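Participant: No sequence on hand, only this structure:
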């Protein structure tokens, strides 16, 4: 099974009409996970299990030039690891605070309830 890769191709598109046609041509290929076009730099980014030669074949009208082919970035994985490290660090700081100063509000006390009978309130209404 082919593995997913990130392919960046420079294409000669000048307006939104050409951009739309180029994206439509490439989107007909199977195995594409995402497509993105940067009009400023005139770069098409394709992520998926697709052959770069097939992409160039579909874009021959716009004079394609392959810039890079490589593995897609796993930004999500890095973000998850970063969050996990931050949480662990926060837990360590909290544990150190408790070790040095104890709990911030003192020991937890159970809530106190006051229950009064009808005899204590003579003006209370009683339904028989």
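Facilitator: Structure received. It should be emphasised that the depicted structure is a prediction, and the values quoted were computed from it without experimental measurement.

Participant: From now on I want contacts and neighbour counts done on CA atoms only, so please keep to that.
Facilitator: Will do.

Participant: With residue 29 as the reference, measure out to residue 51.
Facilitator: Going from residue 51 to residue 29 by Cα to Cα, to the nearest Å gives 9 Å.

Participant: higher neighbour count, those two?
Facilitator: residue 51 (17 against 14; other Cα atoms under 10 Å).

Participant: From residue 38, how far out is the more buried one?
Facilitator: According to Cα to Cα, residue 51 stands 21 Å off from residue 38.

Participant: again with residue 95
Facilitator: Separation of residue 95 from residue 38 (Cα to Cα): 48 Å.

Participant: how about the strands in this protein?
Facilitator: According to DSSP state E, the chain carries its strands in the segments 5-10, 32-38, 43-48, 65-70.

Participant: Buried residues, the last one. List them.
Facilitator: Buried residues in strand 65-70, counting neighbours by 16 or more other Cα atoms under 10 Å, are found at 66, 69.

Participant: And for the second one?
Facilitator: Of the residues in strand 32-38, those with enough neighbours to count as buried (16+ other Cα under 10 Å) are 32, 37.

Participant: and here's the other structure:
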């Protein structure tokens, strides 16, 4: 099972319908989808080169990516985290982690108003 993403150049709705019909007619195709960026996603047991060869008869077609089709993952239930009470936060330092918290260090920067050797005409 492969997922092939193709970039297709078409100009009107009629050409888009021909592309979708041709892509769905390729042997081994299970699903065909097209997004707004003119990217055609074909999923199934297909040869990407054959798909491009058939689609290039209709419009300019490039392969964007070829990879395994991902199965929809089941969502695992995460254990609920216990909420901390406001009393527990009293002893914490303002800086999280194990590093000590130091105030910011500001260094003075001196700028000369009229640098020596510069002449403005």
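Facilitator: It's in. Model, not experiment: these values are computed from the prediction.

Participant: Let's have the strands of structure 1 in a markdown table, adding distance to residue 20 of structure 1.
Facilitator: Compiled in a markdown table, these are given as follows (distance: least, Cα to Cα, whole Å):
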| stretch | distance to residue 20 of structure 1 |
| --- | --- |
| strand 5-10 | 15 |
| strand 32-38 | 10 |
| strand 43-48 | 12 |
| strand 65-70 | 18 |
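
Participant: Residue 37 of structure 1: what's it in contact with?
Facilitator: By Cα atoms under 8 Å, 6 or more residues apart in numbering, the contact set of residue 37 of structure 1 is 19, 23, 43, 44, 45.

Participant: which two from these end up farthest apart in space?
Facilitator: For the contacts of residue 37 of structure 1, the maximum inter-member distance is 12.5 Å, found between 19 and 45 (Cα to Cα).

Participant: ok so, going back, name the member of the contacts of residue 37 of structure 1 that has the highest neighbour count.
Facilitator: Note: the member of the contacts of residue 37 of structure 1 with the most neighbours is residue 44, at 22 neighbours, neighbours being other Cα under 10 Å.

Participant: any idea what that one aligns with in structure 2?
Facilitator: In structure 2, the residue matched to residue 44 of structure 1 (TM-score structural alignment) is residue 40.

Participant: List the contacts of the longest helix along structure 2.
Facilitator: In terms of residue count, the longest helix belonging to structure 2 (DSSP state H) is helix 13-24. Contacts of helix 13-24 of structure 2 with the rest of the structure, by Cα under 8 Å, 6+ apart, involve 10, 29, 30, 31, 32, 33, 42, 51, 54, 55, 58.

Participant: May I see those organised as JSON lines, with distance to residue 67 of structure 2 added?
Facilitator: Listed next are those as JSON lines, based on distance: Cα to Cα, whole Å:
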{"residue": "10", "distance to residue 67 of structure 2": "24"}
{"residue": "29", "distance to residue 67 of structure 2": "14"}
{"residue": "30", "distance to residue 67 of structure 2": "15"}
{"residue": "31", "distance to residue 67 of structure 2": "15"}
{"residue": "32", "distance to residue 67 of structure 2": "15"}
{"residue": "33", "distance to residue 67 of structure 2": "16"}
{"residue": "42", "distance to residue 67 of structure 2": "11"}
{"residue": "51", "distance to residue 67 of structure 2": "15"}
{"residue": "54", "distance to residue 67 of structure 2": "20"}
{"residue": "55", "distance to residue 67 of structure 2": "19"}
{"residue": "58", "distance to residue 67 of structure 2": "24"}
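
Participant: Most widely separated two among these?
Facilitator: Using Cα to Cα, the two most remote members of the contacts of helix 13-24 of structure 2 are 10 and 30, lying 22.9 Å apart.
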